[in-house]
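Participant: 3D model of this:
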Amino acid sequence: MPYNNIILTIYGEIIYNYKRNNKIISGICIAIGIYLIYIGIYYNVVSHINLGVVGIFIGLMILSFVPSNLIDIKLYDDSIHYYGEFFEKFIQNNNLNGNAIYIPPYTNLPNGGVFILNEEHFKIHLGNFDEETYKITSGNHSGILITPFPYYKFIKSIEEFSNTSFKSSDLNTTISILSSTLKSQGLIDTIDYDGYDEYDNNEVSNNNNNNNTITITVEDIKLKSCLDLDKKTAGIACPIISSILCSVALTANQLILLEDIKKEGNFVIITVKKMGTIDEYIW
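Facilitator: Below you'll find the predicted structure:
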């Protein structure tokens, strides 16, 4: 579609020239992204929604790639705040009352995705998911699919920088790499976790429920806008929390249910549950 090619060309030029004025260019990307998502939802055009998501992520990533001592934290915070506000209204308008599920890459979704339920009880059939469908229905229930993973390119850049594949790593390695990378960018102090860590992930579903719960603790998130978002919005719009959740899904190679995000003093505590492998939900 020529229109899509034009937008992609614009994004390409933006990425190529971002160092000249990263603040202005980041803002342009985010503005274009929000506009495209709005048009895509209004006219039910999935390609516009996907392009809009790409634009927003490029805008936020441009700030992420700047050396930590040059990052304008307030500007970064403001960008996430506006994106968070938009996404919060999107969740409310679509009556998405259930929790978010993070889906690792598989044949239908090669770059993974996040599925937000309209209620807690929803039978997931991953065989019905694909990159061109953003609203998934099952009987009288429905949910919204976001693909690729939020900040997927940012996660891939961390993997390339550390010469590590999260999909073939253990959880301890993944959390350590995320912690050191985000700290080097001045975005957090530390990340720690408590939970079952089994390198052979296919065996996890045979263990008891306690082994399927992971608690991740992030100390001193510098982006204050992340602390103001509700848990569903933070799991998508906050680059720190979203990157952690998507990376855990990659490492576990399982569907990950976001159960809770809460603040305790200087810490943000994220609780997730491993739901099972792709094969268990394909039909």
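
Participant: contacts and neighbour counts: CA atoms only from here.
Facilitator: Noted.

Participant: Grab the nearest non-local neighbour of Val268.
Facilitator: Nearest residue to Val268 in three dimensions, chain neighbours excluded: Val218, at 5.2 Å (C-alpha to C-alpha, 6 or more residues apart in numbering).

Participant: Residues in contact with the helix or strand where that neighbour lies: which ones?
Facilitator: Using DSSP states H and E, Val218 sits in strand 213-219. Strand 213-219 is contacted from outside by 188-196, 266-274, using C-alpha atoms under 8 Å, 6 or more residues apart in numbering.

Participant: Now the buried members of those.
Facilitator: 188-191, 193, 195-196, 267-274 (16 or more other C-alpha atoms under 10 Å).

Participant: Could you identify the most distant pair in those residues?
Facilitator: Asp189 and Lys274 (26.0 Å; C-alpha to C-alpha).

Participant: From what I see, Ser169 and Ala249 are in contact.
Facilitator: No. Using C-alpha atoms under 8 Å, Ser169 makes no contact with Ala249, being 11.5 Å away.

Participant: And the residue nearest the centre of this structure?
Facilitator: Per C-alpha atoms, centre = their mean, the C-alpha nearest to the average position across the chain is that of Pro150, at 3.2 Å.

Participant: quick one, strands of the stretch 1-150 of the chain?
Facilitator: Using DSSP state E, counting those that start in this stretch, the strands of the stretch 1-150 of the chain run over residues 100-103, 113-117, 135-138, 141-146.

Participant: can you list the residues that contact the first one?
Facilitator: Yep, that's strand 100-103 we're talking about. For strand 100-103, contacts defined as C-alpha under 8 Å, 6+ apart pick out 112-117, 232, 235, 245-246, 249, 254-258.

Participant: how does it look with 7 Å?
Facilitator: 112-117, 232, 246, 249, 254-258 (C-alpha atoms under 7 Å, 6 or more residues apart in numbering).

Participant: among these, which two are most distant?
Facilitator: Lys232 and Gln254 (19.1 Å).

Participant: Just want to know which of those two has more residues nearby.
Facilitator: Gln254 (25 against 22; other C-alpha atoms under 10 Å).

Participant: right, and that one touches Ile278 too?
Facilitator: Yes. Applying C-alpha atoms under 7 Å, one finds Gln254 in contact with Ile278, separated by 6.3 Å.

Participant: OK, contacts around Asn94?
Facilitator: By C-alpha under 7 Å, 6+ apart, the contact list for Asn94 is empty.

Participant: Give me the secondary structure label for Ile269.
Facilitator: strand (DSSP: H, G, I helix; E, B strand; the rest coil).

Participant: Quick check: chain neighbours aside, which residue is closest to it?
Facilitator: Thr217 (4.6 Å).

Participant: for comparison, sequence B:
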Amino acid sequence: MGRLLGGVLTAAGVILWYYGGTSGTTALVNLGIGTIILGLVAAVLPLGGQVGREVLPLTCGPSCDFFETLRRDLELEGNPVIVPPYENLPKGAVFLPKSSEFSPHLGRFGEGTVFVAGSERESGVLISPPAGWGIVEYTIENVGELAGTGLGYASSAVSSVLSALGLGSAEVFEKEDGRIEVFVRPLCDGPVYADPVSSAVLLAVAMGTGELLKVSSVERGSEHVKIVLERLGGIEKWL
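Facilitator: Reported below is the predicted structural model:
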């Protein structure tokens, strides 16, 4: 059943992608890409025996609360920074700077490192792998590599996987000033970087763009959150 559904979605995606390309309709092209990816995921995803989405917050809620307590207790004043995978951190990371005037030194980061020591501007707490790494890894295994694929493809890929897993979806937009807006439905009410769904989308976006991203603001609605990201440049800039 999964292969049949996946085949139908993939075929529909190809049609939408082709028609959008020939007619110059960008919205149809993006919709076609998303549908193709969703079809590929559905073809390999078992459709039975899944846990209901409403149960999942019970499992991740306490960890989200813990990270908020940790940040407050250690007086980490800087905005969270999403770090895409690179040699020192093959699974990426979330960096919580000590100071609001931060300047992360990626050469000090590494697997197994939690507290990053240095000057006031370089110090902070490193969370690696991020809470959403499992979802991103699943996306890579079933859809393909995300690194360097661009904002549109990477966000469509992880959104399609979230949809196939029954975890909702995400919408990502790039504004004229270069900022990135992410709309996603998280599993817990804690920090977005500690939520598996939200952090998966943020990490996928960082991988697609190949840049560090600062979480500038978070606005919570009734079910979804709006996350505004600021580009900080590529890995080489901060080594």
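
Participant: following the strand holding Val218 of structure 1, which helix or strand shows up next?
Facilitator: helix 224-228.

Participant: and after that following helix, which helix or strand comes next?
Facilitator: That would be, after helix 224-228 of structure 1 and using DSSP H and E, helix 231-237.

Participant: Check the mean deviation of the very next helix or strand once past that following helix from structure 2.
Facilitator: As assigned by DSSP H and E, the chain's next helix or strand after helix 231-237 of structure 1 is helix 239-252. Superposed on structure 2, helix 239-252 of structure 1 shows a mean distance of 0.7 Å to its aligned residues (mean C-alpha distance after the TM-score superposition for structure 1).

Participant: List of residues touching the helix or strand that comes right after helix 239-252 of structure 1?
Facilitator: Downstream of helix 239-252 of structure 1, the first helix or strand assigned by DSSP H and E is strand 255-264. By C-alpha under 7 Å, 6+ apart, the surrounding residues in contact with strand 255-264 of structure 1 are 99-104, 231, 249, 268-277.

Participant: what does stretch 90-102 of structure 2 give?
Facilitator: So stretch 90-102 of structure 2 is contacted by 75-86, 120-130, 133 (C-alpha under 7 Å, 6+ apart).

Participant: And stretch 113-121 of structure 1, what's buried?
Facilitator: Gly113, Val114, Phe115, Ile116, Leu117, Asn118.

Participant: possible to save the residues you listed as a markdown table with distance to Asn128 of structure 1?
Facilitator: Below are those laid out as a markdown table (distance: C-alpha to C-alpha, whole Å):
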| residue | distance to Asn128 of structure 1 |
| --- | --- |
| Gly113 | 13 |
| Val114 | 14 |
| Phe115 | 12 |
| Ile116 | 15 |
| Leu117 | 15 |
| Asn118 | 17 |
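
Participant: closest to Val54 of structure 1 among those residues?
Facilitator: Of the buried residues of stretch 113-121 of structure 1, the one sitting nearest to Val54 of structure 1 (C-alpha to C-alpha) turns out to be Gly113, at 13.1 Å.

Participant: Structure 2: which residue goes with that closest one?
Facilitator: Applying TM-score structural alignment, one finds that Gly113 of structure 1 aligns to Ala93 in structure 2.

Participant: One more: Ile32 of structure 1?
Facilitator: Match for Ile32 of structure 1 (TM-score structural alignment): no aligned residue.

Participant: try Ile101 of structure 1
Facilitator: Under the alignment (TM-score structural alignment), Ile101 of structure 1 pairs with Val81 of structure 2.

Participant: The residue nearest to that match when sequence neighbours are not counted: how many residues sit nearby?
Facilitator: Leaving aside its sequence neighbours, Val81 of structure 2 sits nearest to Lys214 (C-alpha to C-alpha, 6+ apart; 4.4 Å). As a burial measure, Lys214 of structure 2 scores 22 neighbours (other C-alpha under 10 Å).

Participant: Same check on Val55 of structure 2?
Facilitator: Neighbour number of Val55 of structure 2 under other C-alpha under 10 Å is 10.

Participant: What's it aligned with over in structure 1?
Facilitator: Matched across to structure 1, Val55 of structure 2 falls on Leu75, judged by TM-score structural alignment.

Participant: so where's the longest helix in structure 2?
Facilitator: What stands out as the longest helix in structure 2, according to DSSP state H, is helix 2-23.

Participant: Show residues contacting that one.
Facilitator: Residues contacting helix 2-23 of structure 2 (C-alpha under 7 Å, 6+ apart): 26, 28-29, 31-33, 35-36, 38-40, 42-47.

Participant: roughly how far out does it sit from the chain middle?
Facilitator: 25 Å (C-alpha atoms, centre = their mean, to the nearest Å).

Participant: Same question for stretch 141-153 of structure 2.
Facilitator: Offset of stretch 141-153 of structure 2 from its chain centre (C-alpha atoms, centre = their mean): 11 Å.

Participant: One more: stretch 179-198 of structure 2?
Facilitator: 8 Å.

Participant: Pull out the buried positions in it.
Facilitator: 180-198.

Participant: cool, stretch 40-52 of structure 1 as well?
Facilitator: For stretch 40-52 of structure 1, a neighbour-count test (16+ other C-alpha under 10 Å) marks Gly40, Val45, Val46, Ser47, His48, Ile49, Asn50, Leu51, Gly52 as buried.

Participant: what do we get in structure 1 for Leu31 of structure 2?
Facilitator: Using TM-score structural alignment, Leu31 of structure 2 lacks an equivalent in structure 1.

Participant: For Leu31 of structure 2, give me its contacts.
Facilitator: Residues counted as contacts of Leu31 of structure 2 (C-alpha under 7 Å, 6+ apart) are Leu16.

Participant: Give the aligned equivalent of Pro239 of structure 1 in structure 2.
Facilitator: Counting by TM-score structural alignment, Pro239 of structure 1 corresponds to Pro196 in structure 2.

Participant: Next: Pro148 of structure 1.
Facilitator: Per TM-score structural alignment, the equivalent position to Pro148 of structure 1 in structure 2 is Pro129.

Participant: Distance of that match relative to Leu40 of structure 2?
Facilitator: To Leu40 of structure 2, Pro129 of structure 2 is 26 Å away according to C-alpha to C-alpha, to the nearest Å.

Participant: which ones are touching the residue nearest to the centre of structure 1?
Facilitator: Per C-alpha under 7 Å, 6+ apart, neighbours of Pro150 of structure 1: Ile236, Ser242.
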